[in-house]
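Student: Turn this into a model:
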Amino acid sequence: MSQTEATSREIYESVVDYVAHNTGGVQPPLIHEAPVVSSVSLIYPEEHSSRVRSAIAAATSRGDLFRYVDESGDHKRTYLGTDDADALEDRIREYHDRSERTTRNGALCLKIANQRVGDLRGEDDE
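Tutor: Alright, predicted model coming up:
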């Protein structure tokens, strides 16, 4: 292993941290998957982006992140968010408190995030 090769753990932690730092506040509570892959790939230029995608898959299977695929529009869009109800509620609240207006994407992210919080808390819509 060369000195520039990243461990799977480093990439994993970078993915989870990137999602945490780029959601909430003036940003929606979820983030598109593509910028996560490209940004984390820039941190580790010697690594193939498939390792970042593998880290995302691991984070979703371990419950650190959740993935939501929206196929309702012309293009399929994949969102990532933290998979902890309390942390996700914090990001929702921060977005409401800090954003002056909600974009269409922001509104969709809020809807998905609120549904996920309900799922994590075992709330039933019916």
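
Student: okay, CA-based contacts and neighbour counts for the rest of this
Tutor: Noted.

Student: how close does the residue nearest the centre of the chain get to residue 29?
Tutor: The centroid of the chain falls nearest to residue 80 when counting by CA atoms, centre = their mean (2.6 Å). According to CA to CA, to the nearest Å, residue 80 and residue 29 sit 9 Å apart.

Student: got it, and residue 50?
Tutor: 25 Å.

Student: Next, the second sequence, to be compared with the first:
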Amino acid sequence: MSGEASSKEIYESVVGYVEKNTGGVQPPLIHEAPVVCSISWSYRDEHPSRVRSAIAAATSRNDLFRYVDESGEHERRYLGIDNADALEEKIEEYHSRSQRTTRNGAMCLRIANQRVDDLRGDDS
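Tutor: Prediction:
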């Protein structure tokens, strides 16, 4: 794509990328870095900061949520769809299609399940 992309185009690309690349055989959350790289690749004339701005906008508008894992040596950021029904569907897809759950997959499931509880107002 050439020329300047609109903020809306980048925003929709970010949300769509997270939507398409979570669930099924993939965990219900995705690392943020590949999202930035892939969308930046799609809009080569744009600076990655515009993609990061779109992610920030999507999290502030509750289309996506971000989880920051600071437990390891390096901070890891994850993104997921910020809708209880959609996220629950992605959790169920992953359970039914995944042959085995990796450590990362198990962590994503735990975070996603907690987010569903938070969105539904479950205090347990």
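
Student: before we move on, the earlier item: which one of residue 50 and residue 29 of the first structure has more residues nearby?
Tutor: Comparing residue 50 of the first structure with residue 29 by other CA atoms under 10 Å, the one with more neighbours is residue 29, at 34 against 11.

Student: Helix or strand: which one has that one?
Tutor: Assigned by DSSP states H and E, residue 29 of the first structure falls within no helix or strand.

Student: what do you get for residue 79 of the first structure?
Tutor: strand 77-82.

Student: max-length helix in the first structure?
Tutor: Ordering each helix of the first structure by length in residues (DSSP state H) puts helix 104-121 first.

Student: Give me the contacts around that helix.
Tutor: With contact meaning CA atoms under 8 Å, 6 or more residues apart in numbering, helix 104-121 of the first structure is reached by 27, 28, 29, 30, 68, 81, 84, 85, 88, 89, 92, 124.

Student: Kindly report the same for stretch 58-76 of the second structure.
Tutor: Residues from elsewhere that reach stretch 58-76 of the second structure, judged by CA under 8 Å, 6+ apart: 11, 15, 31-32, 55, 77-83, 111.

Student: Now the residues you listed in TSV, please, with extra columns for distance to residue 62 of the second structure.
Tutor: As requested, those are exported to TSV (distance: CA to CA, whole Å):
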residue	distance to residue 62 of the second structure
11	13
15	11
31	18
32	16
55	10
77	16
78	15
79	11
80	10
81	8
82	6
83	8
111	16
